[in-house]
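Colleague: from the sequence below, what's the structure:
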Amino acid sequence: MLARRAARLAGTVMAARPVAVAAVTSPERFLARSRGLATPAQTPPRLDEDGLPVEDPIFAMPRTEDGKIDSKGLWRKVQLLAPQLAGAGLAVVGVYGVSKVIVSLTSTLLNVTLTQAVTIGFGGGILTAAGIAAGAYAVSGRFSIRPELVFRTAFHKLKNSQVVVDAIGAPVKAGALRAYTIQQGHMAFCADNSLKWVSPRVQMLFALEGSQHSAMVSLEAETVNGALNFTLLTVDVLGAKQNAPPLVVEGLQDRLEVRGQLRGFLQSERVRYIEQTKPSPEEVEVGIGSQHPRA
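Modeller: The predicted model follows:
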């Protein structure tokens, strides 16, 4: 197979040789069309005293009938020959360079040993596998969401929020309760029957403990282009005066319905029969656990 490829490349080089030869032997015809200049064959022939056409050498100085150098004709010849000779030189250099590369590549491939071939193949396989793994990890990060990361990010925001610290007292610690639901990313039809990508999201409820009060955190987060975005992050202070509004740390007011959805699920009949001391298979699927979270 290597010999066949080398023969094919050599044929390409041999096919390019006539072009380079024509550029050297007849430079006026090589690039005259691209320059838009008239060649001597396209201009009226200059006649001698006997009425016979006179053929000037390519590199001869153009002269008038009285033997003086024609400056206009000289400038025209320079305009005509300079780019053609430059193109011819580049063509020759290009053909020579390609031929040297082909010869060197063919010689290298023919002299590759079995050990070198195995080493190259093994290294290429490792690099390919690493690239595929990195790409899969990047894609997974853009189309999935991790509840642990959501909890840590939200707790960091609340612990550093002066409004929360003033409401429940410092230091702020995480409580024993954490409940969440996960909605994986998927394609769905909108109201106008257009197909839309629904970002993966987490709705979470967890407890906070302060030196003065306890609180319940309700949040909703989604992954947008690989970045975590909180559409709702609120704190309800327990023991506060009745009908006290929640502390909206981040997000939109129209997503406050998430608070009621999560609390309604925790108060349902099904949750009463879930053991709260050890996660069960149902807890893993539903997303409810009583493990003490790590701050």
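Colleague: C-alpha only now, for contacts and for neighbours.
Modeller: Noted.
Colleague: what is the neighbour count of S107?
Modeller: When neighbours are defined as other C-alpha atoms under 10 Å, S107 has 12 of them.
Colleague: what helix or strand is it on?
Modeller: For S107, the element it lies in under DSSP states H and E is helix 71-110.
Colleague: buried sites along that helix?
Modeller: By neighbour count on 16 or more other C-alpha atoms under 10 Å, the buried set for helix 71-110 is 77, 80-81, 83-85, 87-88, 91-92, 95, 99, 102, 106.
Colleague: one more sequence to fold, the one below, so I can look at both together:
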Amino acid sequence: MFESMQVIKKLIERYDYCGAYEILKDKGMENMDSSLIINSCRYAVNFDFFNAKKILKHLSADTLKDSVCVDLLSNLEALNNGQPDVLMSELLENLKFQIVNEEYIDFLGRVYRFKEAIYKFMFIKSQLPDRNFTFQMRFLQKKEILKILRNHYKIFNNNLIFALNSYFRKYDKNTEVVDPIIRLMNSEKMNQLIELRHNSLIGHGFMGVSAEEIQRVYGNPYNVLDDFRACLISLGIEVQRYKYSIVNKLILELLEQDYNAFFKLDHSVNANFE
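Modeller: You can find the predicted model right below:
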């Protein structure tokens, strides 16, 4: 079991909660606190925040009182409500996971989604500056944005990014904040990165993607995270960093406790049959 524990710890360090949970489940430890949090993270990294929060309600009373767990429950509630600070921070964390695990095609997919999310956020804030923004607003739907662009600004391009570029170039007045973001999003290095996505399996082709290819067009993949983070901060979005690193620390602490308790009980049961 010691070797399994080492594997579990390594999987957690790489944010592979599915793999870690499957091993614990095979050992019959799926209902212990460490496993429940791992299972919750397994749902959260797939943006199923409702079930991620639901699972945590089965934790022991002591663990539920832990400050990390209290913050995690609050975070999941905000994610369920589509709050921009936590949702964009979650997407940044998700991007980091893809780099850590060298899943570069998925990484490019997240980059494209992030670019689109930033454009949507800037547009809706420009249209409804006094409205409380969440990513659950119906105005965030592509068809709603395109309808506004057609009806109010006579922009008829059905490609959302191209249409919003036209809007910001012609009509937006918040140039001091928006212009640097637009320049980054339309920079040569970003366009080349998006082109890699288009040519991959999640785009329109079958081209492979490597760290070297990303390095060639953009530099270190972590530079993408830094650039996106700077965009969010300039938009007034509070970026929350290291969420899963903090949660992982709690998981590893609980894992040691659960491991000792489980095998103490297992040894006691076996002794009764001897």
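Colleague: care to give me the TM-score?
Modeller: The pair, once superposed, lands on a TM-score of 0.26 when counted by TM-score structural alignment, normalised by the length of structure 2; 108 aligned residues with a C-alpha RMSD of 5.4 Å.
Colleague: mind putting the buried residues of helix 71-110 of structure 1 into JSON lines with distance to A32 of structure 1?
Modeller: Shown next, in JSON lines, are the buried residues of helix 71-110 of structure 1 (distance: C-alpha to C-alpha, whole Å):
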{"residue": "K77", "distance to A32 of structure 1": "12"}
{"residue": "L80", "distance to A32 of structure 1": "7"}
{"residue": "L81", "distance to A32 of structure 1": "9"}
{"residue": "P83", "distance to A32 of structure 1": "9"}
{"residue": "Q84", "distance to A32 of structure 1": "8"}
{"residue": "L85", "distance to A32 of structure 1": "11"}
{"residue": "G87", "distance to A32 of structure 1": "11"}
{"residue": "A88", "distance to A32 of structure 1": "12"}
{"residue": "A91", "distance to A32 of structure 1": "16"}
{"residue": "V92", "distance to A32 of structure 1": "18"}
{"residue": "V95", "distance to A32 of structure 1": "21"}
{"residue": "S99", "distance to A32 of structure 1": "27"}
{"residue": "I102", "distance to A32 of structure 1": "31"}
{"residue": "T106", "distance to A32 of structure 1": "37"}
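Colleague: next helix or strand past the helix holding S107 of structure 1?
Modeller: Downstream of helix 71-110 of structure 1, the first helix or strand assigned by DSSP H and E is helix 114-142.
Colleague: tell me which helix or strand comes right after the one helix or strand I124 of structure 2 maps to.
Modeller: I124 of structure 2 is part of helix 104-127 when elements are defined by DSSP H and E. Where DSSP H and E defines the elements, the next helix or strand beyond helix 104-127 of structure 2 is helix 142-153.
Colleague: in that following helix, what's buried?
Modeller: Neighbour count says helix 142-153 of structure 2 has I145, L146, K147, L149 buried, by 16+ other C-alpha under 10 Å.
Colleague: same check on stretch 71-80 of structure 2?
Modeller: Buried residues in stretch 71-80 of structure 2 (16+ other C-alpha under 10 Å): L72, L73, N75, L76, E77, A78, L79, N80.
Colleague: residue contacts, T106 of structure 1?
Modeller: Each residue near T106 of structure 1 by C-alpha atoms under 8 Å, 6 or more residues apart in numbering is listed here: L2, A3, A6.
Colleague: from these, which land in helices?
Modeller: In helices, defined here by DSSP state H, the members of the contacts of T106 of structure 1 are L2, A3, A6.
Colleague: quick check on these: which are buried?
Modeller: The neighbour-count test (16+ other C-alpha under 10 Å) marks A6 as buried among those.
Colleague: quick one: which of the ones in helices among the contacts of T106 of structure 1 is nearest V237 of structure 1?
Modeller: Distance to V237 of structure 1 across these (C-alpha to C-alpha) is lowest for L2, with 76.4 Å.
Colleague: what's that closest one in contact with, if anything?
Modeller: Contacts of L2 of structure 1 (C-alpha under 8 Å, 6+ apart): T106, L109, L110.
Colleague: distance of the nearest residue to the second one once chain neighbours are set aside relative to L9 of structure 1?
Modeller: In other words, L109 of structure 1. In space, and not counting its chain neighbours, L109 of structure 1 is closest to L2: 7.3 Å by C-alpha to C-alpha, 6 or more residues apart in numbering. Using C-alpha to C-alpha, to the nearest Å, L2 of structure 1 is found at 11 Å from L9 of structure 1.
Colleague: same question, I132 of structure 1
Modeller: Counting by C-alpha to C-alpha, the gap from I132 of structure 1 to L9 of structure 1 is 33 Å.
Colleague: neighbour count for the two, which is higher?
Modeller: For the pair I132 of structure 1 and L9, the greater number of neighbours falls to L9 (17 against 12), based on other C-alpha under 10 Å.
Colleague: I figured that one hits I102, correct?
Modeller: Yes: counting by C-alpha atoms under 8 Å, L9 of structure 1 touches I102, with 7.0 Å between them.
Colleague: quick one on the thing from earlier: quick one, the helix holding I124 of structure 2 and helix 142-153 angle?
Modeller: Computed by axes from the mean of the first three to the mean of the last three C-alpha atoms, to 10 degrees, the angle separating helix 104-127 of structure 2 from helix 142-153 equals 40 degrees.
Colleague: list the buried residues of helix 104-127 of structure 2.
Modeller: By neighbour count on 16+ other C-alpha under 10 Å, the buried set for helix 104-127 of structure 2 is 104-112, 114-124.
Colleague: which helices and strands sit right next to it?
Modeller: Helix 104-127 of structure 2 makes packing contacts with helix 84-100, helix 160-170, helix 188-198 when contacts are defined by 3 or more C-alpha pairs under 8 Å, 6 or more residues apart in numbering; DSSP states H and E.
Colleague: other SSEs contacting the longest one?
Modeller: I take that to be helix 84-100 of structure 2. Judged by 3+ C-alpha pairs under 8 Å, 6+ apart, helix 84-100 of structure 2 is in contact with helix 67-80, helix 104-127, helix 221-234.
Colleague: can you pull the buried residues of it?
Modeller: Applying a neighbour-count criterion of 16+ other C-alpha under 10 Å, one finds 84-99 buried in helix 84-100 of structure 2.
Colleague: and if you look at stretch 221-235 of structure 2?
Modeller: Neighbour-count burial for stretch 221-235 of structure 2, with 16+ other C-alpha under 10 Å as criterion, is recorded at P221, V224, L225, F228, R229, C231, L232, L235.
Colleague: got those residues as a markdown table, with distance to N191 of structure 2 columns?
Modeller: Putting the buried residues of stretch 221-235 of structure 2 into a markdown table (distance: C-alpha to C-alpha, whole Å) gives the following:
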| residue | distance to N191 of structure 2 |
| --- | --- |
| P221 | 15 |
| V224 | 12 |
| L225 | 16 |
| F228 | 14 |
| R229 | 18 |
| C231 | 17 |
| L232 | 19 |
| L235 | 22 |
